[in-house]
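Participant: Following is a predicted model, sequence given first.
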Amino acid sequence: MKIISHSSLYTLICLSVILLGLNSCKEKEKAVIDVFNEADKIISSIKVLEFPDNTFNILDFGAIADGETNNSQAIKKAIGACNESGGGKVVIPPGKFLTGAIYLKSNVNLHLEAGAEVLFSTSTEDYLPVVHTSYEGQELMNYSPLIYAYKEKNIAVTGKGTFNGQASKTNWWPWCGAERYGYVKGDRNQRDEHNLPRLWEMAESNIPVSERVFGPGHQLRPLFMQPFECENVLIEGVTFTNAPFWVIHPIKCNYVRVDGVTVNSHGPNNDGCDPEYSKNVHIVNCVFNTGDDCIAIKSGRNNDGRRVNISSENIVIENCDMIDGHGGVVMGSEISAGVRNVFVRNCKMNSPELDRAIRIKTNTLRGGFVENVYVKDIEVGQVKEAVLKINLFYAIYGPQEGDFMPSVKNIHLDNINVKNGGQYGVLIKGRPQSLVNNVTLTNVHIQNVETPLSVENSEPIIFKNTSINGKQY
């Protein structure tokens, strides 16, 4: 596998930006083509995974498809036997199988046949012992993700079945502290002092992750699927629904493909796919219908992100449908180690409950950078707030001001057609000390928007053949 070096990709991107400034339309077109050739190289670097021709059916290990029997041990035994034999396929056949946490192992393809539904237990005890995981961009020891892999290689989850987290207003979701998700005033929630504030303090104080122990007695929800520090990961064809928290979260991973997956989950913080500290990621042919961002590229929160210091880069998103969500393709807000080289093409975004199409969010506590984002051939039916939103004043959980000035540069939109643009065509809030730099809109046509442009603290946007509400820019 060939990894694109920072220097060669940076040189190509700089060349592309120069070409975009030339007068020749042909040269400008060539620049865009060249950049997306780099996207194709990233895709080619992610190898097609192969597994030995061994099959392990969980029924042969004692699994019972009655939706009530806990099959954790049967699934664990099947995965263990597959791994110990050198790898292969672990099959979950049609039926309803209740389980606790599933731990993936190297060289194992966990395959859900059509009609298979994995029902995850709502008992917190089934996600113990605590494992090395993360919560909103900070590492800790917490309840295991529902599907978890730690430092494994060559792993896959495939098939046409469904993973049902069974999260609801009666379990997991109320911990977020919002009444619309079942929280009852006076109950414990993630914002209590012993939960997130304690984690924030530990991260800022550089307490070792092994000593940041949460789990029982705390209210921090588990992720749905988390490959942690894994290499060569495939997630293909399956459906995820009713997630406790973020759905697909590759963290510190290299060479990841998410192909043909459906995420249909509207709980709190139900982001669809959040690559974090990860490189060489291909998200393709997916459907995201979510309670939060459809795709959010991340790289750690505040001091913890700067401690890890691994940028997320070389990420290609294509042929996806974004329905409900806070944003279609988002960078941030956990972004302290930075994001670069993001390519988005041939996607559809459309819902009255989709807030933005492309979104970048950070602040001076997060800091970080976003650079070299290329978005091409996007059809937007409807968004609520903005087609493009860049916000360097993003705030949640109170004031978010610190000493780490973020930077955003080289954001390029090409051939974007929007039928109903919502409140803003382009909404940019940069900072006087850090102007948003080099935003270009080429062949972008936005209709039915209240305010075409709201731009603060940005270098002039470069427009070419772009119209908003019929007016040429």
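Facilitator: Received, thanks.
Participant: can we go C-alpha only for contacts and neighbour counts from here?
Facilitator: Fine.
Participant: Which element, helix or strand, includes residue 39?
Facilitator: Counting by DSSP states H and E, the element that carries residue 39 is helix 25-45.
Participant: list the helices and strands that helix packs on?
Facilitator: Contacts defined by 3 or more CA pairs under 8 Å, 6 or more residues apart in numbering; DSSP states H and E place helix 25-45 against helix 6-20, strand 279-284, strand 312-318.
Participant: ok, second structure coming up, stack it against the first:
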Amino acid sequence: MKTFFKLILILSLSAHNIHSIGENIDITDFGAKSDDTRPCTEIIQNAIDKVSKRGGGKVIIPPGKFITGSIILKNGVTLEIQKGATLLGSKNLEDYLSIQPDFVALRTGQATKQLIFAEGQNNIGITGEGSIDGQGAAFERAETGDEPGITRPHLIQLIDCKNVRIKNVDMRNSGGWMQHYLACENLEIKGINVYNHCNYNNDGIDIDGCTDVVVSGCFVDSDDDGICLKSTSPRSCKNVLVTNCVVKSHCNALKLGTETTGGFENIIFSNCTVSPSVDPDPIYGTQKGQSAISVEMVDGGLLDQVNINNITILETGCPIFVRLGNRSRKYSPDAKEPGIGTLRNVSISNVTATTSSKTTSNITGFPGNYAENINLSNIFITNLSDGSEKEAALEVRENDKGYPTAGMFGDILPASGFFVRHVKNITFNNVQLFIKGDNVRPAFILNDVKDAQILYPGIFSWREEGAKIVKDSDCENISVIN
């Protein structure tokens, strides 16, 4: 992992030193005026086209408010939004292009709309200390058949691009996902501030089937998922580092999934803080968030070598959710239904969490299919919820086809610390559980678990019942070393 960490930093630093020379065009020199009522889409696009044709450089958005519909980034162009500048997305859906990407990987197969788009472009970027405001509340969610990016524009969608730099910009109020990077290579997202709470599907950052990615120093507050890795096509999400970020979400803060067709390999989440959103009114999800860490494999594919470390979780829902399922969603209408995926080699370490949720941490496969090689070490969880004898005896239903979310088995789980089922080769090393309140639910419940070690557990409970480790008759080779 250390070698991978060094490699991805070198790739990032070398790949993005790309805009030091070239032509710079201020859009006001092309006739744009600071006016939040008149679109200047054509002016901005003409500037982008000219800079790209002349070998690359910057298109500058100076201080002021400038409204636009869809703009398309071209080779060599960085859109620089200066401090004091706001690029406003038009509230009129007709100002957005309907674009059918060449890269056929969108589940709906339909043309999409977005404020800033690029496909197959190299050496592009969006930088500066200004803001992009999609004004996404202007777009109503359709009753049926609605998808983000179709009736509600994405703020940013970049597809099959290389050498991409997104830096320091403030992003707000998308009609759907804030930013979607699909099948990109050498992608750096650094120091951005995201606030997305105006519509449905308001994710913060979506990295989808990308290779060689660094996300660092970002602040994300989203109604839907915070920083989310996806694999909606056969392209795997590979060599990704997410580090030194603060994430607040009404749904899942740090997530791999839901879409998993191409899989995930060599992924690191490190040195991040998760806490509830500052927004008190969820459109979707819950005020404190559904989960802090979610690792999911439900649409086929391979998930291998995922390392999550040094995470601080301040009062959210389920601290840790790991799920191998069999939802089997196709990535496009004509694709074959995916087979059962593989989830293995996941390491989660140095996590401190406080939660008052009864949807406690859960790690699960489904009958005959096991999540494998899971290692949890130096985990400290304080559970402030209560738990009755009736709740401790709850039967947890199977749900192999269900949408993967921490509450997919119900809002209350019978374990106060970890519910583990259909898992092979799992280790808990120095997992400390502080179980407070009137809670008699066992700390650990293991069901159909093979080859497990629980090393040096610390289970601190007001009630003796809450300090138990419960193993059922389907478990094999379970050792507990105090």
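Facilitator: Perfect, I can see it now. Quick caveat: nothing in here was measured; it's all calculated off a predicted structure.
Participant: Give me the TM-score for these two chains.
Facilitator: Scored against TM-score structural alignment, normalised by the length of structure 1, the superposed chains reach a TM-score of 0.77; 388 aligned residues with a CA RMSD of 2.5 Å.
Participant: thinking again about what came up before, got TSV for the helices and strands packed on helix 25-45 of structure 1, with distance to residue 234 of structure 1 and mean neighbour count too?
Facilitator: Formatted as TSV, the helices and strands packed on helix 25-45 of structure 1 follow (distance: least, CA to CA, whole Å; neighbours: other CA atoms under 10 Å):
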stretch	distance to residue 234 of structure 1	mean neighbour count
helix 6-20	24	16
strand 279-284	10	25
strand 312-318	15	25
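Participant: so who does the residue nearest the centre of structure 1 touch?
Facilitator: Residue closest to the average C-alpha location in structure 1 (CA atoms, centre = their mean): residue 274, at 1.6 Å. Shown in contact with residue 274 of structure 1 (CA atoms under 8 Å, 6 or more residues apart in numbering): 246-250, 295-298.
Participant: that older thread, to residue 439 of structure 1, which of the helices and strands packed on helix 25-45 of structure 1 lies closest?
Facilitator: helix 6-20 (10.4 Å; CA to CA).
Participant: against structure 2, where does that closest one fall?
Facilitator: Residues of structure 2 matching helix 6-20 of structure 1 are absent, with TM-score structural alignment as the criterion.
Participant: And that helix, what does it pack against?
Facilitator: Counting by 3+ CA pairs under 8 Å, 6+ apart, helix 6-20 of structure 1 packs on helix 25-45.
Participant: Quick one: average offset of the next helix or strand after the helix it packs on versus structure 2, please.
Facilitator: Past helix 25-45 of structure 1, heading to the C-terminal end, the next element that is a helix or strand (DSSP H and E) is strand 55-57. Compared with structure 2 after fitting, strand 55-57 of structure 1 has a mean deviation of 0.8 Å; criterion: mean CA distance after the TM-score superposition for structure 1.
Participant: Please identify the buried residues of the helix holding residue 39 of structure 1?
Facilitator: 27-28, 31-32, 34-36, 38-39, 42-43 (16 or more other CA atoms under 10 Å).
Participant: For whatever residue of structure 2 lines up with residue 69 of structure 1, give me its contacts.
Facilitator: Residue 69 of structure 1 maps onto residue 38 of structure 2 when the alignment is built from TM-score structural alignment. When contacts are counted by CA under 8 Å, 6+ apart, residue 38 of structure 2 touches 66-67.
Participant: Distance check, residue 38 of structure 2 against residue 376 of structure 2.
Facilitator: Distance of residue 38 of structure 2 to residue 376 of structure 2, given as CA to CA, to the nearest Å: 55 Å.
Participant: Buried ones among the contacts of residue 274 of structure 1?
Facilitator: 246-250, 295-298.
Participant: Considering those, which is situated nearest to residue 202 of structure 1?
Facilitator: Checking those one by one against residue 202 of structure 1 (CA to CA), the nearest turns out to be residue 298, at 20.3 Å.
Participant: pretty sure the closest one contacts residue 312?
Facilitator: Yes. If you go by CA atoms under 8 Å, residue 298 of structure 1 and residue 312 touch, sitting 6.8 Å apart.
Participant: re earlier: which SS class is the match of residue 69 of structure 1?
Facilitator: strand (DSSP: H, G, I helix; E, B strand; the rest coil).
Participant: now residue 415 of structure 1
Facilitator: Assignment for residue 415 of structure 1 (three-state DSSP): strand.
Participant: That one maps to what in structure 2?
Facilitator: That one, residue 415 of structure 1, aligns with residue 350 by TM-score structural alignment.
Participant: start to end distance for stretch 230-240 of structure 1?
Facilitator: Span of stretch 230-240 of structure 1 from end to end, CA to CA: 20 Å.
Participant: in structure 2, what residues pair with that stretch?
Facilitator: Under TM-score structural alignment, the match for stretch 230-240 of structure 1 in structure 2 covers residues 161-171.
Participant: thinking again about what came up before, so which of the contacts of residue 274 of structure 1 comes closest to residue 119 of structure 1?
Facilitator: residue 247 (14.8 Å).
Participant: how much space is there between the closest one and residue 342 of structure 1?
Facilitator: Taking CA to CA, one finds residue 247 of structure 1 at 20 Å from residue 342 of structure 1.
Participant: mean shift of stretch 421-428 of structure 2 relative to structure 1?
Facilitator: Mean deviation for stretch 421-428 of structure 2: 1.8 Å (mean CA distance after the TM-score superposition for structure 1).
Participant: What are the contacting residues of that stretch?
Facilitator: Residues outside stretch 421-428 of structure 2 that contact it (CA under 8 Å, 6+ apart): 363-377, 446-455, 457.
Participant: Kindly recompute the last result at 7 Å.
Facilitator: Contact with stretch 421-428 of structure 2 is made by 363-367, 369-377, 446-455, as judged by CA atoms under 7 Å, 6 or more residues apart in numbering.
Participant: Check stretch 131-139 of structure 1 too.
Facilitator: 140-144, 203, 209, 299-301, 304, 334.
Participant: quick one: buried residues of that stretch?
Facilitator: 131-135, 137-139.
Participant: Equivalent analysis for stretch 350-362 of structure 1, please.
Facilitator: 350-351, 353-362.
Participant: now what about that stretch, what contacts it?
Facilitator: Under the contact criterion CA under 7 Å, 6+ apart, stretch 350-362 of structure 1 has outside partners 322-333, 335, 349, 380-394.
Participant: And that stretch, end to end?
Facilitator: 25 Å.
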